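Q: okay, here's the prediction I keep looking at, along with the sequence it came from:
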Amino acid sequence: MIFDTEHYKKLGKEDFESAWHAGPSVLTPPSASSLYPRLTYSRARVHPVFETIHRLREAYLAIGFDEAENPIIVDEQEVYRQFGPEAMAVLDRVFYLGGLPRPNVGIGKEQISKINTILGRDLTGDEEESLRKTLHAYKKSDIDGDELTYELSVVLHTDDAKVVDILDQVFPEFRELKPESSRQTLRSHMTSGWFQTLGAVWEKIPHPIRLFSIDRCFRREQAEDSHRLMSYHSASCVVAGEDVTIEDGKAVARALLSAFGYTDFQFRPDEKRSKYYMPDTQTEVYAAHPDHGWVEVATFGIYSPVALSEYGIGIPVMNLGLGVERMAMIMNKAKDVRELCFPQFFPVRYTDTELGRGVSLIQEPETTPGKTLVRSIMETATAQGSANGPCSFKVFEGELMDTQVRVFVEEPEENAKLLGPASLNEIFIYNGAVLGVPDTEKFAEVRKNGIPTGISYLFAAASKAAAEIEHAARQGMETTVQVKMAKLPGDINLKIEPWVRRYITDNNLKTDVRGPVFLTIRSEIVQNEEN
């Protein structure tokens, strides 16, 4: 049995995507926004490794492979069965599982005396006997470790805190325990599980058998580096049947990798030659990608009949595998697998657009009239900005918070302009910095290539004033809001989220919103003429 290689050659990315999207859709329940009205819904980020796993799963399913889960804990003897004399070299790179032995705890007069001191009373004879029986049951594994504290608290008629003190102060045997290794290992490669799985099913299910598994493997590397982790994901499959040949590996590689945009393939002999593969069948798969050129993406081979016979498997088996993290690195053009997998432990990188989402206003009006007031303040202040003080211009008269108010923008000082020189500055994010800049030739580069936040000093100050006037009107009070010299973001009602501030600090960037605003906005209560 072989795959129809020509058929798989014809399958491209669009064919696979059509197959994937034909499955049931995953939709956000329509009632989600009503259940969680405070949440803003947007498409969240996916982790590149798990996105790659998702695409590989869908690709395997689309070409007819059933999903399987292989054992993750593998006995040492399985490695000997698969590798023969080479097993010792292979075992050098595996993790052995260990555990703490159960201590043989003695209870004498000294221990009883210490327990009595902690409890503040003497143990009864029944309590002493129950204590001995409980510790003996723990030694025989009749009681689990996470149940010991509770069981002791029951027999000693005390609380868990005192039991913890007893274990710590009276029985040093628990503190002095050292882990002991077993002969169980963590799977270092998916093959160790495939032999066991195929050995269990090959005579019980129809042939050809097509199975895949995408799961973690663990390898005790000397050190982790930019291309190597001790824990990684293997995307592995097997095809088992009477007529399986090396051509099946080529066909599966073409079919699987076409979903990732690869079109041309080269199959090169792999010089590593693992013992569980037949001689001259271990093959590296290189694929040409329009963005990445020729890259090694997978390895396949035919399992050795000698290794298969250890599990009583009487049919040929082709195995193909690839490292998910390596594929994700290629897809994301990543240079360091550690940063790709664990970005939380590396410096965060934000675009200017992303940083702009973290810049907003501290105070804003709550009502529609309040928002109208902001526009009126800005329009009048802009139109009369060069007027010399003392001067005053009415910008609003009407109902606000069920109170009739008038609002003025004014300059009380003589020979001072209504608007300060920085009032029309706008906030831009430029190369990670938060900058308040005017529309001048000096700052043309910032305004051309920076990301505008849509916030000017005047808009921020007017929003602050409108919010405070609303608050005052609700209480039937008048108020005056002044914004003078801006030195810090808060001076102009600008809110910069903590994560943006931390990013700026960590990267030695700057926030510069300095400038003279000198804007005064005053509200007064309109008295009811009938009164």
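A: Done, it's in.
Q: only C-alpha atoms for contact and neighbour calcs from this point on.
A: Fine.
Q: which outside residues touch the top helix by length along the chain?
A: Ranked by residue count and defined by DSSP state H, the top helix of the chain is helix 457-474. Outside helix 457-474, the residues that touch it by CA atoms under 8 Å, 6 or more residues apart in numbering are 361-366, 370-371, 373-374, 377-378, 400-403, 405, 422-427, 436, 478-479, 481, 483, 492-494, 517, 519, 521, 523, 525.
Q: distance between it and the chain's centre?
A: In terms of CA atoms, centre = their mean, to the nearest Å, the centre of helix 457-474 is found 39 Å from the chain centre.
Q: re the thing from before, list buried residues within the contacts of helix 457-474.
A: 361-365, 370-371, 373-374, 377-378, 400-401, 403, 405, 422-427, 436, 478-479, 481, 483, 492-494, 517, 519, 521, 523, 525 (16 or more other CA atoms under 10 Å).
Q: mind listing the strands for the stretch 301-450 of the chain?
A: Ranges of strands within the stretch 301-450 of the chain are 317-323, 359-361, 391-400, 403-411, 426-430, 433-437, based on DSSP state E, counting those that start in this stretch.
Q: the fifth one - contacts with which helices or strands?
A: This points to strand 426-430. Helices and strands touching strand 426-430, by 3 or more CA pairs under 8 Å, 6 or more residues apart in numbering; DSSP states H and E, are helix 352-356, strand 433-437, helix 444-449, strand 451-456.
Q: switch the cut-off to 6 Å
A: If you count contacts as 3 or more CA pairs under 6 Å, 6 or more residues apart in numbering; DSSP states H and E, strand 426-430 packs onto strand 433-437, strand 451-456.
Q: what does the fourth one give?
A: Here strand 403-411 touches strand 391-400, strand 515-525, going by 3+ CA pairs under 6 Å, 6+ apart.
Q: try it against this one:
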Amino acid sequence: MRFDSEEFRALAREDFDGAWHKGAEFIPKAPVSKSYPRGKFVRAKAHPVAETIQRLREVYLSMGFDEARVPLFIDEKDVFRQFGPEANAVLDRVFYLGGLPRPNVGIGRKQIGRISELTGVTVTEETEEKLRRTLHAYKKSEIDGDDLTHEIASVLGADDGIVAGMMDEVFPEFKELAPESSRTTLRSHMTSGWFLSLGEMWDKSPLPIKQFSIDRCFRREQEEGPTRLMTYHSASCIIAGENVTLEDGKAVTAGLLSAFGFTDFEFRPDEKRSKYYVPDTQTEVYAKHPVHGWVEVATFGMYSPYALSAYGVEVPVMNLGMGVERLAMIEYESDDVRVLTYPQMYPREYSDFELAGAVGLKEEPATPEGITIAYVIEKTAVSNGDAESPCEFLAYESDDFCGMKLKVYVEEREENSKLLGPAAGNEIFISDGKVLGVPDTKSFKKVRDKGVNSYISYISAISNLAAARIEESALTGESGEIQVKMAKLPSDLNIKIEPWGMRYITDRGLKVDLRGPVFTAVRWKFE
């Protein structure tokens, strides 16, 4: 069949009226068989926690709250000011910041000799003095730690890599350093940052002040578990003003949670009664979700005047805090916050649709002409599949294919057979994680109805292989052929399964069955 013939154009119109998508490129008016999947742009997945944060941000902003960033590093004395008698218990669960001290490094004759041996540089008195000044500048924090090796290499006129390799041996003081803790902690409650912020702004800003912040908190848990992480996100807000009451907390809660599909709310006294809240104002929020029922999702209360006075704040302040990961667990029906937050660390479950994306062709044509050749090879083979052998059918011819005449045949040379073997028309389906090549028969109706069609048939995969090889042969002008008899492995059919898909299948003891008698050949001739 000629590419420019009316017969070919009719077949192309019959099969396809749009554009063939190959990779990220659209090729207009190229013919596509029903066996080829049309490309789709699929939106990438957002992380559940990030998606929940974004939705909370939008709701807060729509309710008139300004977004803020509150201090992350909290001095130990502020924990005592905010938590009072509870401070020691709180500090037991915080992370203290530490760092390596800067050693006082000396240089003796032994070090000078070893430096010369390792670098091949003769250390003069002038160079030795520059080394002493460099190390002293490091001790005084005039040189950053990550610049020290480069500075020493510059003084010596040596390669950075050689100097880096000698540091531990020549200056063992660096290797023997042990971290020392400061009195600065990582924020364990958003409240710690809000008190510091309120102290700076309450009397310098118009009232009421309405701000929110969604950020990380850190707690030194004994161990992480299905509902606990050492770092989590808190969606926290404050309202500060003369007429602020606990009712404001209820209103904000209702506005936030209604955006996530919760319908009814219950406000229950929180028995924990943190000292930074006014007694009997600390309130737990339970919300009724149409799917999950009653769930604790937030806590709010009025900041204690005593704690506020430590920062000079003289107006009532309502604070609400909500665990983002807990809300995301409800929304995404997760029962383990570790898996929700770090899915890459745990075995992932793939749907059949996702696994279909792992099944593709090992070789395929790279040019519009090659795509056309693959199409007509498949069309010719399917149209004449029952022809008695020996037989051959001209699938494609061109008077100018890379400057040469080209003819492509589908053929079967053996006698008492047919052009195509019984399995040539099998299509690849993914069903319950298994990759199966099945015919369109009643016996396999359940697999075809339930599974996901990869839109790759055995003959379409072979046709693509032939077209790719024809493109390669055009570089040398050599004629050639491919022949597929009994398929036993995916590679026999020009099929590849991506490593991640294959790992998923083998880890679960599933199977790949793409066997079958194909018995067909494609031959091409350049003139």
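A: Looks like it arrived, so ask away. Given the structure is predicted, the values throughout are model-derived calculations rather than measurements.
Q: can you give me the TM-score here?
A: TM-score of the superposed chains, computed with TM-score structural alignment, normalised by the length of the second structure, equals 0.88; 491 aligned residues with a CA RMSD of 2.1 Å.
Q: circling back to that earlier point, so which of the helices and strands packed on strand 403-411 of the first structure gets nearest Ser42 of the first structure?
A: Taking CA to CA, strand 391-400 is the member of those nearest to Ser42 of the first structure, at 34.0 Å.
Q: just the angle between that closest one and helix 457-474, please?
A: For strand 391-400 of the first structure and helix 457-474, the angle between their directions (axes from the mean of the first three to the mean of the last three CA atoms, to 10 degrees) works out to 50 degrees.
Q: which parts of strand 391-400 of the first structure are buried?
A: So, applying 16+ other CA under 10 Å, buried residues of strand 391-400 of the first structure: Cys391, Ser392, Phe393, Lys394, Val395, Phe396, Glu397, Leu400.
Q: nearest residue to the fourth one in space, please, no chain neighbours.
A: Spelled out, that is Lys394 of the first structure. Nearest non-adjacent residue to Lys394 of the first structure, counting by CA to CA, 6 or more residues apart in numbering: Phe408, 4.3 Å away.
Q: residue in the second structure matching the one you found?
A: Correspondence of Phe408 of the first structure to the second structure, assessed by TM-score structural alignment: Tyr409.
Q: so that match makes contact with Phe393?
A: Yes. Assessed by CA atoms under 6 Å, Tyr409 of the second structure is found in contact with Phe393 at 5.4 Å.
Q: ok, the closest residue to Glu284 of the second structure other than its chain neighbours - contacts?
A: Take Glu284 of the second structure and drop its neighbours on the chain: the residue closest to it by CA to CA, 6+ apart is Thr299, 4.5 Å away. Residues in contact with Thr299 of the second structure (CA atoms under 6 Å, 6 or more residues apart in numbering) are Thr283, Glu284, Val285, Leu320, Gly321.
Q: the second one looks like it's in a strand, true?
A: In other words, Glu284 of the second structure. Yes. Assignment of Glu284 of the second structure by DSSP: H, G, I helix; E, B strand; the rest coil places it within a strand.
Q: using TSV, lay out the strands of the stretch 301-450 of the first structure together with distance to Ser236 of the first structure.
A: As requested, those are exported to TSV (distance: least, CA to CA, whole Å):
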stretch	distance to Ser236 of the first structure
strand 317-323	4
strand 359-361	46
strand 391-400	67
strand 403-411	71
strand 426-430	45
strand 433-437	46
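Q: closest to Ser182 of the first structure out of the ones you listed?
A: The nearest among these, by CA to CA, is strand 317-323 at 28.1 Å.
Q: which residues of the second structure does that closest one align to?
A: Residue span in the second structure matched to strand 317-323 of the first structure, by TM-score structural alignment: 317-323.
Q: likewise for stretch 491-508 of the first structure?
A: With TM-score structural alignment as the criterion, stretch 491-508 of the first structure aligns to 492-509.
Q: and the helix or strand where Tyr503 of the first structure lies, how far from the second structure on average?
A: Counting by DSSP states H and E, the element that carries Tyr503 of the first structure is helix 498-506. Superposing on the second structure places helix 498-506 of the first structure at an average distance of 2.2 Å from its equivalents, by mean CA distance after the TM-score superposition for the first structure.
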